[in-house]
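>>> Sequence and predicted structure, then a few things I'm wondering about:
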Amino acid sequence: MSAGVAPQFLDRTTRKRVLVWVLLIVDAVTLLIATLGATWIRFSTLYAGVGIENISADVSYWQVAFVVWALWLGMLYREGLYDLERLTWGAGEFSRVLRALGIGVVGFILLTYVLKTPGLSRAWTLLAFAIAVVTVSGGRLAVRTWLRRQRLAGRMHRRTLVVGDNAEGERIVHRLLDSPEQGLTPVGCLAAARADSLALDYCSEIVPKLGYAREIARVVREHEIDTVIIAGSAFEHEVISRIISELRDIDVSTHVSSGLFEVLTSRVLVRDIAGVPLMTVAPVSFSAANLRTKRVFDLTLATLGVVLGLPVWLLLIAAIKIDSRGPVFYRQTRVGKDGAEFGMFKFRSMYRDADERLKELRAQNEATGPLFKMKNDPRVTKVGKWMRKFSIDEFPQLLNVIRGEMSLVGPRPPLPHETEQYTDHHWRRMEVPPGMTGLWQVSGRSSLTFDEMIRLDLYYIENWSVGFDLSLLMRTVPAVIFARGAY
């Protein structure tokens, strides 16, 4: 949300109705495109016939397409993909879409056995499924992008109340204010019932204190609160239970913070053991099998990227040679996994004397920590400035991925002199192979501070999975296209 833009709040009922209808319409259209598109691709017509025993009327594939369309919509609903309280975005949503469509296909195949349709094309079924996965996921990505832009523009925000004015409550407020794209705008906080026992009142200097936790029902109604977030460490368990009980009959979303800010939600499970609700944090799996899967994934996509991108590479090579004298590629020593050094490839984006001129520009460094960043770096060529804006100069690192020195996703490899200032805490980011993209690249890129970059890299390491890698690769595309946070 731009500075100075006041957030606009929709009432809870209207907000939910708008989002559910947008999702439903997008899914209906994308599923229709998938089923009818598969029919056209497979048969070059929408009116190809399919024989069904015991049914004398002619049945066309476009009619079958509508049956599958309705079945898939039902499966998406069954998976809770229109329940905004259960809906997750990103990799979690993709897996649920995939499961819903997969179950729909299985149900359709069983239906064909019941109706005895031996003539139904299996190729059509598989083609419709493949297209549906792409179109539905793409459509929902478009909805997320639209919603994110709405929120960054100050629209469609939710009045959020933070309950608990301790350090955790303060951190929650800061995280929400720093993440306007989430749409949860804190409008106030409630102090703990024993506020006089706290040495500090953390939240009231950031957002207004609207009362005490025992007054939560009144505050929620008077201030038309949409979402309540309870700082778990601010209260005893029976107090939290009482707060939740008081909100039971009020139409409001209620969340309890676990305090596990650095753990991915997909790793956190709530289980009932002997009547006790326990929060289980699944371990990070760095097994040899998973790392081999990551390596095969990297090698396949990197090789494909080099082959398909070869015509673009040739154009870039010509542009670099015309723009300035010097080599096309620039090989820079970087630090990789466990501190091993390697030569990282880039398209040259600077003049040949860039390294010598660095000492003159140190005083104009705009980055924090050991990094050097400068928005209008005079060492960058005209073509280089354009390549850097869209991260095109990074393409040759696909060769490093193929060589096994880098991964497609991971912490960015630092320069050797940068690691001289690393603490043991900072060195943890080098426990995995460095990547071409990572969590901080899709969370602000050059606009992040060094400490924020370290925090995001460690978050990635703590929560690594192949699915997480795939999610970050998908999020990298719009971040690069729109040059968010790039110098």
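Structure received.

>>> all contacts plus neighbour counts: C-alpha atoms, from now on.
Fine.

>>> Val270 versus Thr227, what's the distance?
Distance from Thr227 to Val270, counting by C-alpha to C-alpha, to the nearest Å: 21 Å.

>>> got it, and Ala38?
In terms of C-alpha to C-alpha, Ala38 sits 41 Å off from Val270.

>>> The longest helix along the chain: which residues count as buried?
The longest helix of the chain (DSSP state H) is helix 288-323. Buried residues in helix 288-323, counted by 16 or more other C-alpha atoms under 10 Å: Lys294, Arg295, Phe297, Asp298, Leu299, Ala302, Val306, Trp313, Leu316, Ile320.

>>> Likewise for stretch 29-38?
Neighbour-count burial for stretch 29-38 [16+ other C-alpha under 10 Å]: Thr30, Leu31, Leu32, Ile33, Ala34, Thr35, Leu36, Gly37, Ala38.

>>> The fifth one touches Ser137, doesn't it?
No: counting by C-alpha atoms under 8 Å, no contact exists between Ala34 and Ser137, whose distance comes to 11.7 Å.

>>> let's bring in a second model and compare:
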Amino acid sequence: MQKIIKRLIDKLLSLIVLILFLPVWFFIAILIKVTSEGPIFFIQDRPGKNKKIFKVYKFRTMKIGSEEMIKGQEVMTDDDRITSIGRFLRRSKMDEIPQLLNVLKGEMSIVGPRPERIASLEDYNDEISKRLNVNPGLTGLAQVSGNIYLDLKDRYKLDVYYAEHFSLWLDIKIIFRTISVVLFGEDKYVDKCLVDLNSLQRGTIS
């Protein structure tokens, strides 16, 4: 029942945000186009639930030719590959807004482990693969617990924890924490995880 309610909430929230703020999305698209060369959207194949590949949508925040990334290495706020408007979009998380289309299509959820690059699957063991038992999300437990300031192993632990302990109450807490993260920054929550990382001893994430 909780999963059915979660899907209904996903569809409702996605429609409301997309429609209500449509003028804002058009304005962002114009800013991206006039401040840097390249397309408005960044589209890339990502693995979803049960490793099903789908195309994820984002507002483009990086300069053309910056797509090559190192597995497990996040783009930091001072990365010179980020465009001028891209810095604001990433800080405010507004670059993720187009993924609401993925949510409407059922490929993603509002809350869930962030979708990684396909190349990352090469490093997955059976324990890490559990993060793919649920739909990836716009925001997740790792994203509100330090995110880019966390070790990759700890982010995986949090993703697996979410996949194994999903509840609507946990989703609500993650959504409200996400608002705080947007307002105050990811670095403010490095030591304020919603769950105790030291207690996550199950599995062999290494």
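All right, it came through fine. The shown structure was predicted, so the numbers you read here are calculated from the model rather than taken from an experiment.

>>> The longest helix of the first structure - contacts with which helices or strands?
In terms of contacts (3 or more C-alpha pairs under 8 Å, 6 or more residues apart in numbering; DSSP states H and E), helix 288-323 of the first structure is packed against helix 382-389, helix 397-402, strand 407-409, helix 466-481.

>>> what's the angle between the first one and helix 288-323?
Yep, that's helix 382-389 of the first structure we're talking about. Orientation of helix 382-389 of the first structure against helix 288-323 (axes from the mean of the first three to the mean of the last three C-alpha atoms, to 10 degrees) gives an angle of 150 degrees.

>>> so helix 382-389 of the first structure matches what in the second structure?
Here helix 382-389 of the first structure aligns to the second structure at residues 84-91, judged by TM-score structural alignment.

>>> Please apply the same query to the shortest one.
Correspondence between strand 407-409 of the first structure and the second structure is established over residues 109-111, with TM-score structural alignment as the criterion.

>>> And for the longest one?
Mapping helix 466-481 of the first structure onto the second structure (TM-score structural alignment) gives residues 168-183.

>>> quick one: what's aligned to Thr61 of the second structure in the first structure?
Checking TM-score structural alignment: Thr61 of the second structure goes with Ser349.

>>> List the contacts of that match.
Ile320, Val380, Thr381, Val383, Gly384, Lys385, Met387, Arg388, Asp393 (C-alpha atoms under 8 Å, 6 or more residues apart in numbering).

>>> which one is it nearest to, not counting chain neighbours?
Leaving aside its sequence neighbours, Ser349 of the first structure sits nearest to Gly384 (C-alpha to C-alpha, 6 or more residues apart in numbering; 3.7 Å).

>>> ok, so what distance separates that neighbour from Leu458 of the first structure?
Gly384 of the first structure is 30 Å from Leu458 of the first structure, by C-alpha to C-alpha.

>>> Pro370 of the first structure reaches Thr423, doesn't it?
No: in this structure, Pro370 of the first structure is not within contact of Thr423 by C-alpha under 8 Å, at 11.4 Å.

>>> neighbour-wise, which of these two wins?
Pro370 (15 against 9; other C-alpha atoms under 10 Å).

>>> Tell me, how many residues neighbour the residue nearest to the more buried one when sequence neighbours are not counted?
Nearest residue to Pro370 of the first structure, sequence neighbours excluded (C-alpha to C-alpha, 6+ apart): Glu418, at 5.0 Å. Neighbours of Glu418 of the first structure under the rule other C-alpha under 10 Å: 14.

>>> Map Glu418 of the first structure onto the second structure.
Under TM-score structural alignment, Glu418 of the first structure pairs with Ser120 in the second structure.

>>> Stretch 26-43 of the second structure aligns to what range in the first structure?
Using TM-score structural alignment, stretch 26-43 of the second structure pairs with 314-331 in the first structure.

>>> which residues make contact with that stretch from outside it?
Residues contacting stretch 314-331 of the first structure (C-alpha under 8 Å, 6+ apart): 343-349, 351-352, 381-384.

>>> Kindly recompute the last result at 10 Å.
Stretch 314-331 of the first structure has contacts (C-alpha atoms under 10 Å, 6 or more residues apart in numbering) with 310, 313, 342-353, 381-384, 387, 392-393, 396-397.
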